[in-house]
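Enquirer: 3D, please:
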Amino acid sequence: MPRFHLVSDPDDPVVAPFRAIKERDLVGREGLFIAEGETVLRAFTRDAPQRVVSLLIDPKRREKLADVFAGLPEFTPIYLAEQGVLDAIAGFHLHRGILAVGRKPPAVAARDLLASLPARAMVLVLCGIANHDNMGGIYRNAAAFGADAIVLDADCCDPLYRKAIRVSVGAVLSVPTARLSRDESIADLLDATGFEGLALSPSADEILATLKPAARTAVLLGTEGPGLSPDVMARARRIGIPMANSFDSLNVATTSGIVLHHLRFLGG
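Expert: Sure thing, here's the model as predicted:
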C-alpha cells in the first residue's frame, strides 16, 4: 500500500474524516480528533505517532515534513491535495495546509493515574473549564512547567477539541489526563492518593509567594466567575495571588502558569 495518495476530488471517500471540519467539531468524531498545523503535527508525531490515523496536506509542504513522515508507522496514509481541494474538503480556507486525524487514548481512571505518579508530583485538577482557549492555555503551561498529570471534572470541555489542541501547541497530546465522573469526589480522590489540594482564592489567608508545597500537590482551578465549589474549597488549602490596585481577578490559564512556575522553581 503506497504511503502517499493524491486527492483531486473533495468528495473522494478516503478523505471523509477531514470533511466539513467545523460542523464535525460540534457533533464529535467517535473516538477520533482533528489536529492542524505544523507545530501541533510535530508534537503529535513525536509524542504519540502510533495514534496518527492519517494526514491531509498541501503537496508544497511534503518536503519540509519528510522527517515527520519518517517517524510514522510505515503504512500511515498521507493524502496530498492542492490548496483549493484542501479548502473544499475542510470547508474553510486552511492556510496552515496540514491536518491530521488522531485516535484518542484509552480512558484511564483518575485514581489509577494519580496513584501511579512518583512520591513527588504536581498535578492540576480542573473544574468546569468550558472555554477551549483556556483549556489549551492551561495544558500549554502544564507542559512548560512539568505538571505530571491533569484531572478534569465532568463539566470540563474536551481538551482534544481542535481549537484546544491548537492553543496548547500540541501539549494536550502529551500531558497524562483523566476525567472524573459526575459522582466522584475531588477531595476524596486527593485524600486517597496522598495529594494536598491547593485552591486558588482572592480571599485566602496564605499567599503563593510564601507557599511551601507538599510533596504531592494538586492545584485546583475553577471556571472564571463561579470558581470552585464550596465543598471543594472547604477541603483544600486556600492560596491567594496578591494583585495591584485592589484587582482580584486573573484569567484561569494565566493563574495556572503563575502557580505552576512557583511550584516548579520557587516552592522548595
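Enquirer: going forward, measure contacts and count neighbours with C-alpha atoms only.
Expert: OK.
Enquirer: Name the single longest helix found in this protein.
Expert: helix 132-144 (DSSP state H).
Enquirer: Beyond it, next helix or strand please.
Expert: Using DSSP states H and E, the next helix or strand after helix 132-144 towards the C-terminus is strand 149-152.
Enquirer: so how many other residues sit close to the closest residue to Phe4 other than its chain neighbours?
Expert: Excluding its sequence neighbours, the residue lying closest to Phe4 (C-alpha to C-alpha, 6 or more residues apart in numbering) is Ile78, at 4.9 Å. With neighbours defined by other C-alpha atoms under 10 Å, the count for Ile78 comes to 20.
Enquirer: One more: Leu32?
Expert: With other C-alpha under 10 Å as criterion, Leu32 counts 17.
Enquirer: gap between it and Asn134?
Expert: As for Leu32, its distance to Asn134 is 22 Å (criterion: C-alpha to C-alpha, to the nearest Å).
Enquirer: check contacts around Leu41.
Expert: Going by C-alpha atoms under 8 Å, 6 or more residues apart in numbering, Leu41 touches 35, 98-100, 170.
Enquirer: which residues touch Leu221?
Expert: Per C-alpha under 8 Å, 6+ apart, neighbours of Leu221: 124-127, 199-200, 227-228, 252, 256.
Enquirer: mind running it again at 7 Å?
Expert: 125-127, 199-200, 228 (C-alpha atoms under 7 Å, 6 or more residues apart in numbering).
Enquirer: what's the answer for Ile78, then?
Expert: 3-5, 54-56.
Enquirer: From those, list the buried ones, please.
Expert: Neighbour-count burial (16 or more other C-alpha atoms under 10 Å) is assigned, among those, to 54-56.
Enquirer: Now go through these and say which are in strands.
Expert: 54-56 (DSSP state E).
Enquirer: could those go into JSON lines alongside distance to Leu86?
Expert: What follows is these, written out as JSON lines (distance: C-alpha to C-alpha, whole Å):
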{"residue": "Ser54", "distance to Leu86": "14"}
{"residue": "Leu55", "distance to Leu86": "12"}
{"residue": "Leu56", "distance to Leu86": "8"}
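Enquirer: ok, those vs Ile186, which is closest?
Expert: Nearest to Ile186 among those is Ser54, at 37.0 Å by C-alpha to C-alpha.
Enquirer: To compare against the first, here's the next sequence to fold:
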Amino acid sequence: MERQLIRSERRGKVALVRLASDNTLNPLTDALIDALVLAMQHIESDPAVHATVLTGSERAFAAGADIVAMSKLDYATAFSEDYIGRNWDHFRALRKPVVAAVGGYALGGGCELAMMCDIVIAARNAMFGQPEIKLGIVPGAGGTQRLPRAAGKSTAMLACLTGESLTASEALACGLVSKVVEPEVLVEEALRIGEQIARHSLPVILAIKEAVNRSFESSLAEGLLFERRLFHAGFALADQKEGMAAFLGRRNAAFSNR
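Expert: Down below sits the predicted model:
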C-alpha cells in the first residue's frame, strides 16, 4: 500500500517524498496518511537523512480530505476513533525539517498538511484554502490554529469563514509561504533548500527546529530561556568545535553529527 500511495527516494542527505494517489488531486484518505506517516517515520530513523521535501502531483499538493469517508461519519465514531488525530498527530511530532513543495491545489487538509511542514515553497499556480465551511464543518487538522499564526487573524478569518482561496502571491504576501517559483522548478528549488539545511550538523538542525516551534507554545521569556539553554548545550558538541575551527581556518566544516 505504501508503494502505491507514497513514493520516496533519497537525494544525498535529503529525502524526496511524493503523495502519489491514483487520483491526481491526492485526497487525504486514512490509507494515504498512514502510508505517509510510515514513510516519514522511516526517514526519522535514518541518520543519513537530515531533511525531507514533501510534494504532490502537478495538479495538486493535496486538494483536501476524503469527503466520501467523512460523509459517512457520525459524532460517536469520529470522536471514539479520533478521526484525523489518530494518524495526523504523528506528523507534527517529526523532529527533522520538512520542506513542502506545493503546486496546484492545497485545500482543506492539503493546506493544513502544508502548514504542518517547516518551510513552504509554492509554485506560481498554487492555491491555498480552508473551504470546510462550504461542507458545513470546521477545519479539523489545524486550519483555525496554524493559519492565523502563519498569516494573521484577519486573513485566517477570511479564508475559514468564506472558503475563499489564496493565490501563491497572496500566500507569500501574508507569510504563509516562504517563496514562490515557477512550477517547472518547484521540486528542484525545494530540494536545493533541503540540501542547504542537510549540509549542517544534524543535532543543531533538530535543536533549531525544536526552538522555533517552542516559540509558538510559550511566552517570550520562556522561549528565550529555552533557546539560551540549547545555545549553551551546543558547546558540548564536537560539531561546534569543528564549525568554529573551520570558520577560523577559512575552510568548509566537516560535521560528524555529534
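Enquirer: For the two chains, what TM-score is obtained?
Expert: The TM-score (TM-score structural alignment, normalised by the length of the second structure) is 0.25; 97 aligned residues with a C-alpha RMSD of 4.9 Å.
Enquirer: Phe61 of the second structure in helix, strand or coil?
Expert: Under DSSP: H, G, I helix; E, B strand; the rest coil, Phe61 of the second structure falls in the strand class.
Enquirer: Go ahead and confirm Arg16 of the second structure touches Glu9.
Expert: Quick fix: residue 16 of the second structure reads Leu, not Arg. Yes: Leu16 of the second structure is within contact range of Glu9, at 5.3 Å (criterion: C-alpha atoms under 7 Å).
Enquirer: Between the two, which has more neighbouring residues?
Expert: Between Leu16 of the second structure and Glu9, counting by other C-alpha under 10 Å, Leu16 is the more crowded of the two (21 against 11).
Enquirer: I'd guess the more buried one is in a strand, am I close?
Expert: Yes: the assignment for Leu16 of the second structure by three-state DSSP puts it in a strand.
Enquirer: show me what contacts Val101 of the first structure?
Expert: 32-35, 52-55.
Enquirer: how much space is there between the closest residue in space to Ala114 of the second structure that isn't next to it in sequence and Gly110 of the second structure?
Expert: Of all residues not flanking Ala114 of the second structure in the chain, Ala100 sits nearest, at 5.9 Å (C-alpha to C-alpha, 6+ apart). Going from Ala100 of the second structure to Gly110 of the second structure by C-alpha to C-alpha gives 11 Å.
Enquirer: Hmm, Phe61 and Ala106 of the second structure touching each other?
Expert: Yes: using C-alpha under 7 Å, Ala106 of the second structure is in contact with Phe61, at 5.5 Å.
Enquirer: Around Ala150 of the second structure, count how many other residues there are.
Expert: Ala150 of the second structure has 16 nearby residues by other C-alpha under 10 Å.
Enquirer: how about the helix or strand that it is a member of: buried residues?
Expert: In this assignment (DSSP H and E), Ala150 of the second structure forms part of helix 143-151. Neighbour-count burial for helix 143-151 of the second structure, with 16+ other C-alpha under 10 Å as criterion, is recorded at 143-144, 146-148, 150-151.
Enquirer: re earlier: now do the helix or strand containing the residue nearest to Ala114 of the second structure: everything it contacts.
Expert: Assigned by DSSP H and E, Ala100 of the second structure falls within strand 98-102. Strand 98-102 of the second structure has contacts (C-alpha under 7 Å, 6+ apart) with 51-55, 61, 114, 117-123, 126, 186-187, 190, 194.
Enquirer: Quick check: buried residues in that strand?
Expert: 98-102.
Enquirer: Report the next helix or strand after that strand in sequence order.
Expert: strand 105-107.
Enquirer: tell me what that following strand is packed against?
Expert: strand 60-62, strand 127-129 (3 or more C-alpha pairs under 7 Å, 6 or more residues apart in numbering; DSSP states H and E).
Enquirer: I'd like the next helix or strand past the first one.
Expert: The C-terminal neighbour of strand 60-62 of the second structure among helices and strands, as given by DSSP H and E, is helix 67-70.
Enquirer: And the strands in the stretch 51-200 of the second structure, which stretches?
Expert: Secondary structure of the stretch 51-200 of the second structure, counting by DSSP state E, counting those that start in this stretch: strands at 51-55, 60-62, 98-102, 105-107, 119-123, 127-129, 166-167, 179-181.
Enquirer: Let's have these in CSV, adding distance to Gly243 of the second structure.
Expert: CSV is the format used below for the strands of the stretch 51-200 of the second structure (distance: least, C-alpha to C-alpha, whole Å):
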stretch, distance to Gly243 of the second structure
strand 51-55, 20
strand 60-62, 37
strand 98-102, 24
strand 105-107, 39
strand 119-123, 24
strand 127-129, 39
strand 166-167, 40
strand 179-181, 28
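Enquirer: picking that back up, which pair of the contacts of Leu41 of the first structure spans the longest distance?
Expert: Ile98 and Gly170 (13.8 Å).
Enquirer: if you count what's nearby, which of these two comes out ahead?
Expert: Under the criterion of other C-alpha under 10 Å, the comparison of Ile98 of the first structure against Gly170 puts Gly170 first, with 27 against 23.
Enquirer: ok so, going back, out of the ones in strands among the buried ones among the contacts of Ile78 of the first structure, who's nearest Arg42 of the first structure?
Expert: Taking those together and measuring to Arg42 of the first structure by C-alpha to C-alpha, the closest member is Leu55, at 12.1 Å.
Enquirer: In contact with that closest one, which residues are there?
Expert: Taking C-alpha under 7 Å, 6+ apart as the contact definition, Leu55 of the first structure lies against 77-79, 99-101.
Enquirer: Present these as a markdown table; the columns should include distance to Ala187 of the first structure.
Expert: Below are the contacts of Leu55 of the first structure laid out as a markdown table (distance: C-alpha to C-alpha, whole Å):
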| residue | distance to Ala187 of the first structure |
| --- | --- |
| Pro77 | 45 |
| Ile78 | 46 |
| Tyr79 | 47 |
| Leu99 | 39 |
| Ala100 | 38 |
| Val101 | 36 |
